[in-house]
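Undergrad: Give the three-dimensional model of this entry:
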Amino acid sequence: MRRILDVIYTCGAGLAAVFILGICLLVAAQVFMNLVDRLLILSGFDAVGLSIPSYADFTGFFLAASSFLALAYTMRAGGHIRVTLMLHQLSPKWRHVFEVASLLTGGVLTIYFAFYTGRLVWDSFIYEDLSAGIISVPLWIPQFSMLLGLIILSISFIDDIVCVLSGEKPSYHGKGEEALLEKEAPTTMYEGE
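TA: Predicted coordinates:
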């Protein structure tokens, strides 16, 4: 089961990377087209007006997709901002209580957002909502990437809740900012006073 879950998280991150690459390619292509137009004007010719239709819409869709699809992988890598400085000051018992409470809160909120995003996707599909750009895109398509990212994040929260309740460490333990705190000996701000 662990291998399947890790593949799901990695696939989400891989899809996010593909969408970021898509953003880079679209923006680079549009900049190149603008440069060609500018060079034509400077050479005394008329601008051709090269443009990728709705490229701003597509880059926005790709940005939303990459952001949501990378959430679970980022959480498991310890990349989300957490208040680890406070947690390191607690006793192991209270740290466990706060860890479970924060994971439950995050899990419940993520499942809530996933549920209502699913309803939004369904409504957009049923009512055939379209984007307002030059190229009309059914809105359920970019919204579905948000839903998929939230579902994967919900699975990640449930995974970590089960791990912590069974006495194991959460996936992000010892990673991210927590790794920095564990490498350095805790010191006070006014050392020597």
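Undergrad: switch to C-alpha atoms for all contacts and neighbour counts from now on
TA: Will do.
Undergrad: Which other helices and strands does the helix or strand containing residue 59 contact?
TA: Element membership of residue 59 [criterion: DSSP states H and E] is helix 55-69. Helices and strands touching helix 55-69, by 3 or more CA pairs under 8 Å, 6 or more residues apart in numbering; DSSP states H and E, are helix 2-42, helix 140-165.
Undergrad: So for the helix or strand following the shortest one, what gets flagged as buried?
TA: Stepping forward along the backbone from helix 140-165, the first helix or strand reached (DSSP H and E) is helix 177-183. Along helix 177-183, these residues count as buried under the neighbour rule (16 or more other CA atoms under 10 Å): 177-178.
Undergrad: Run the chain-centre distance for helix 177-183.
TA: 23 Å (CA atoms, centre = their mean, to the nearest Å).
Undergrad: Could you look up the SS state of residue 78?
TA: Using DSSP: H, G, I helix; E, B strand; the rest coil, the structure places residue 78 in coil.
Undergrad: Can you verify my assumption that it contacts residue 177?
TA: Yes: using CA atoms under 8 Å, residue 78 makes contact with residue 177 at a distance of 7.1 Å.
Undergrad: Another sequence for comparison is provided below:
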Amino acid sequence: MRDPAEMEEAPVASSPVDRLAAAIAGAGGLVSSVLILVVLVITGAGVWMRYVMGRPLVGVEEATGFFVVAIVMFGAAEASRRDDHIRIDMILDKASPALRRWLDVWAQLSVLIFSIALLATAWHTVSFSRRFGAYSAGYLELPMWIPQSTMIVGGVLIALVCLARLFTLLRGGRA
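TA: Next comes the predicted model:
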């Protein structure tokens, strides 16, 4: 975790592409934040019902698992846009500004390739689950394509942020 003194504000979006990506990623981050509160509430209700009332709520653990995946998928793009993700800065700190820009380009391309692979795999998984009629094995018996769809949304959000950052870097700006 970064030292609060070193923490910066979120990068200021300078171009229309940056502003669009920031708005979309910010919306994903907002959804992620709300889902964290939802998980807190349903987990608290589950604990209360089980240990205080003696009547456990069925499906709480299953729903929490689905929500955790959604939290990660919706929040990853905003974390990347704000540089709140994990990376090794030792090389970047020693690099010249020109080399740093090209390392940033390489990093964004790597994440973009990952997000495209995630998108393709998630699309295949969701399509298969929908065609096959797969349901969750727990109490909720939820069609699996519904929670799996968050992987598609996350892949799109991450790809959009990467494309916006690449656009900025290749224009000569700092992402």
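Undergrad: Would you pull the TM-score for this pair?
TA: Once superposed, chain against chain, the TM-score is 0.86 (TM-score structural alignment, normalised by the length of the second structure); 159 aligned residues with a CA RMSD of 1.3 Å.
Undergrad: so the helix holding residue 59 of the first structure corresponds to what in the second structure?
TA: Matched against the second structure by TM-score structural alignment, helix 55-69 of the first structure falls on residues 60-74.
Undergrad: What of stretch 96-115 of the first structure?
TA: With TM-score structural alignment as the criterion, stretch 96-115 of the first structure aligns to 101-120.
Undergrad: tell me the secondary structure for residue 128 of the first structure?
TA: Going by three-state DSSP: residue 128 of the first structure is coil.
Undergrad: Aligned to it, what sits in the second structure?
TA: Looks like residue 128 of the first structure aligns to residue 133 there (TM-score structural alignment).
Undergrad: I'd say its match and residue 143 touch.
TA: Yes: under the criterion of CA under 8 Å, residue 133 of the second structure makes contact with residue 143 at 7.0 Å.
Undergrad: Give me the more crowded residue out of those two.
TA: Neighbours were counted for residue 133 of the second structure and for residue 143 using other CA atoms under 10 Å; residue 143 has more, 15 against 11.
Undergrad: And whatever residue of the first structure lines up with the more buried one, how far from residue 4 of the first structure?
TA: Alignment note (TM-score structural alignment): residue 143 of the second structure maps to residue 138 of the first structure. Residue 138 of the first structure sits 31 Å away from residue 4 of the first structure, going by CA to CA, to the nearest Å.
Undergrad: neighbours around the counterpart of residue 27 of the second structure in the first structure, how many?
TA: Mapped onto the first structure by TM-score structural alignment, residue 27 of the second structure lines up with residue 11. Using other CA under 10 Å, the number of residues around residue 11 of the first structure comes to 16.
Undergrad: Next: residue 162 of the second structure.
TA: As a burial measure, residue 162 of the second structure scores 26 neighbours (other CA under 10 Å).
Undergrad: Need the counterpart of it in the first structure.
TA: By TM-score structural alignment, residue 162 of the second structure lines up with residue 157.
Undergrad: Excluding residues flanking it in the chain, which one is nearest its match?
TA: residue 107 (5.1 Å; CA to CA, 6 or more residues apart in numbering).
Undergrad: likewise residue 154 of the second structure?
TA: Per CA to CA, 6+ apart, closest to residue 154 of the second structure is residue 73, 4.2 Å.
Undergrad: OK, contacts around the one you found?
TA: 150-151, 153-155 (CA atoms under 8 Å, 6 or more residues apart in numbering).
Undergrad: Please check those and keep the buried ones.
TA: The buried subset of the contacts of residue 73 of the second structure - by 16+ other CA under 10 Å - is 150-151, 153-155.
Undergrad: which one among the contacts of residue 73 of the second structure gets closest to residue 57 of the second structure?
TA: residue 150 (24.5 Å; CA to CA).
Undergrad: That closest one reaches residue 68, doesn't it?
TA: No: using CA under 8 Å as the test, residue 150 of the second structure is too far from residue 68 to be in contact (10.4 Å).
Undergrad: Next one: residue 123 of the second structure from residue 34 of the second structure, what distance?
TA: Taking CA to CA, one finds residue 123 of the second structure at 25 Å from residue 34 of the second structure.
Undergrad: check the fit of the helix holding residue 59 of the first structure onto the second structure and give the mean distance.
TA: In the superposition against the second structure, helix 55-69 of the first structure averages 0.5 Å from its aligned positions (mean CA distance after the TM-score superposition for the first structure).
Undergrad: buried sites along that helix?
TA: 55, 57-59, 61-69.
Undergrad: what do you get for stretch 101-112 of the second structure?
TA: 101, 104-105, 108-109, 111-112.
Undergrad: again with stretch 16-23 of the first structure
TA: So stretch 16-23 of the first structure, judged by 16+ other CA under 10 Å, has buried residues 16-17, 19-20, 22-23.
Undergrad: Flag every buried residue along stretch 46-54 of the second structure.
TA: Those would be 46-47, for stretch 46-54 of the second structure by 16+ other CA under 10 Å.
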